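J.: requesting a structural model of the entry that follows:
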Amino acid sequence: MRRGNFISTYSKRKFWPVDPKVEEVNTMDIAHALSMLCRANGHYSHFYSVAQHSINCAYEAKNRGLSEKIQLACLLHDASEAYISDVTRPVKKLLNEYLEIEERLQNAIFKAYNIDDLTDEELLMVEEIDDAMLNYEMEVLLNNYGINNLTLTRQYDLSFRMMEEVKNEFIESIEAIIKKI
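T.: Sure thing, here's the model as predicted:
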């Protein structure tokens, strides 16, 4: 018997976020949900999706000359949010059970894409890119100083984009990177 209850996904599958199975992780579900999920809890100046953020993180990893494995990790670093949504950072750090669920789910997703063997150093690179992108997003989309001094290799497109377009780019990016690994 599975732990917890299931959610119904875009592809009409049942998915148990508290008890994830690698074989149930689905690219279409991740791409669709992340393209519909707004960053910053909806506080940016316009809709900017988690999928757009993740695509930009993958581009940043590529621009830094990092491996395809790290590029894929950057693309999928928030993929758990497709199944459990997101909680803002100040609150999330207080929710130990949520953090455990998120970690278990993220590990299953990384395993599904054969990147579950990332080193601590590689995971730190992904985290640094995520934080640098957040900093850039806050400056551009909130007209606010970022939270850190991390910089990016270039400026990225943070404009509003239609969800279907972003979903398709997310899927194409996964497929292109996987072919190179």
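J.: only C-alpha atoms from now on, for both contacts and neighbour counts.
T.: Noted.
J.: what strand or helix carries residue 105?
T.: helix 96-112 (DSSP states H and E).
J.: same for that helix, what does it pack against?
T.: Contact partners of helix 96-112 among helices and strands, from 3 or more CA pairs under 8 Å, 6 or more residues apart in numbering; DSSP states H and E: helix 68-76.
J.: in contact with the most centrally placed residue in the chain, which residues?
T.: Centroid-nearest residue in the chain, with CA atoms, centre = their mean: residue 78, separated by 2.4 Å. Residues in contact with residue 78 (CA atoms under 8 Å, 6 or more residues apart in numbering) are 50, 54, 106.
J.: of those residues, closest to residue 179?
T.: Set against residue 179, the nearest of these by CA to CA is residue 54 (18.6 Å).
J.: thought residue 73 was touching the closest one, still the case?
T.: No - counting by CA atoms under 8 Å, residue 54 stays clear of residue 73, with 9.3 Å between them.
J.: neighbour count: these two, which is higher?
T.: Set residue 54 next to residue 73 and count neighbours by other CA atoms under 10 Å: residue 73 wins out with 29 against 26.
J.: what residues does the lengthiest helix in the chain touch?
T.: Longest helix of the chain, by residue count under DSSP state H: helix 120-141. For helix 120-141, contacts defined as CA under 8 Å, 6+ apart pick out 44-46, 53, 56-57, 60-61, 70, 73-74, 77, 144-152, 158.
J.: another one to check against the first:
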Amino acid sequence: MNQDCIITYSKVKFSPLCAREEDIKIADIAHALSLMCRANGHIKHFYSVAQHSLNCLQEAKARRLSEKVQLACLLHDASEAYLSDITRPVKRSLPQYKEYEAVLQSLIYSRFGLADLSEKDHEAVCSIDDGILFEELLYLMDEEIFDQRPGLVSLPDLELREFAAVEQAFLKEFEVRFQPR
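T.: Model prediction:
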């Protein structure tokens, strides 16, 4: 086996640093993110990146944003399924990692019809991501990370959920929004 590859849940030999669009599978993304704990596990209970992504999607729906932005919210951390989740303070000091992440995330967006997201769309995703993050850390760690509480329209689900149920919810929400090319 090529030492520069990982083997994904669906048995794809995947090179995170030289990824091919055809190797990106939603089943791999949903499965990996549903088993990946936010905040490196430094929270009250298991809360996955997939559950975070579902909360971001719900906020985009509540804001009546386009189906495209909703799908972008669901997939905004999809590169972490292949690269792992690294906390923001560490990620900021790893410029090469950020480069790999940006390239892979762009490829994932392209794979699922989101290559043409506008700057405004990206800003909406980032705003929602920050809003959900604030609520997560407030609820799961009793910590406020921003001076001002970002406004959310929805109420995020921050309760402990079985990973398989989150994985299935992720896949179901994806199927509703993704129109194959």
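J.: any quick PyMOL command for the buried ones out of the contacts of helix 120-141 of the first structure?
T.: To isolate the buried ones among the contacts of helix 120-141 of the first structure in PyMOL, judged by 16 or more other CA atoms under 10 Å, type:
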select buried, resi 44+53+56+57+60+61+70+73+74+77+146+152+158
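J.: list the members of the contacts of residue 78 of the first structure that persist in the second structure.
T.: Retained in the second structure (both residues aligned by TM-score structural alignment, their matches' CA atoms under 8 Å) from those: 50, 54, 106.
J.: how about the contacts made by the first one?
T.: The reference is to residue 50 of the first structure. 34, 35, 36, 37, 38, 39, 78.
J.: just to revisit the earlier point, narrow the contacts of helix 120-141 of the first structure to those in helices?
T.: Among the contacts of helix 120-141 of the first structure, the members falling in helices (DSSP H) are 53, 56, 57, 60, 61, 70, 73, 74.
J.: let me have these in CSV, extended by distance to residue 5 of the first structure.
T.: As requested, those are arranged in CSV below (distance: CA to CA, whole Å):
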residue, distance to residue 5 of the first structure
53, 29
56, 33
57, 32
60, 37
61, 36
70, 32
73, 27
74, 29
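J.: looks like residue 32 of the second structure contacts residue 79 (just checking).
T.: No - taking CA under 8 Å as the definition, residue 32 of the second structure is not a contact partner of residue 79, at 10.3 Å.
J.: quick revisit: mean shift between the longest helix of the first structure and the second structure?
T.: Mean deviation of helix 120-141 of the first structure relative to the second structure after superposition (mean CA distance after the TM-score superposition for the first structure): 0.4 Å.
J.: can you pull the buried residues of that helix?
T.: For helix 120-141 of the first structure, burial by neighbour count (16+ other CA under 10 Å) applies to 122-123, 125-138, 140-141.
J.: from the chain's centre, how far out does it sit?
T.: Chain-centre distance of helix 120-141 of the first structure: 11 Å, with CA atoms, centre = their mean, to the nearest Å.
J.: for residue 98 of the first structure, see how far away the closest residue to residue 152 of the first structure other than its chain neighbours is.
T.: Counting by CA to CA, 6 or more residues apart in numbering, residue 132 is the residue found nearest to residue 152 of the first structure once chain neighbours are left out, at 6.3 Å. Separation of residue 132 of the first structure from residue 98 of the first structure (CA to CA, to the nearest Å): 24 Å.
J.: which residues touch stretch 169-181 of the second structure?
T.: Contact partners of stretch 169-181 of the second structure, identified using CA under 8 Å, 6+ apart, comprise 26-27, 30, 50-51, 54, 67-68, 70-71, 74, 112-113.
J.: same question, stretch 61-71 of the first structure
T.: Stretch 61-71 of the first structure is touched from outside by 57-59, 74, 115, 122, 125-126, 129, 153, 177-178, 180-181, with contacts defined as CA under 8 Å, 6+ apart.
J.: what about 6 Å?
T.: 58, 177 (CA atoms under 6 Å, 6 or more residues apart in numbering).
J.: in that stretch, what's buried?
T.: Using 16+ other CA under 10 Å as the test for burial, stretch 61-71 of the first structure gives 61, 62, 66, 68, 69, 70, 71.
J.: how much space between the second one and residue 19 of the first structure?
T.: By that I understand residue 62 of the first structure. Distance from residue 62 of the first structure to residue 19 of the first structure, by CA to CA: 33 Å.
J.: kindly report the same for the third one.
T.: The gap separating residue 66 of the first structure from residue 19 of the first structure is 32 Å, by CA to CA.
J.: residue in the second structure matching residue 92 of the first structure?
T.: Counting by TM-score structural alignment, residue 92 of the first structure lines up with residue 91 in the second structure.
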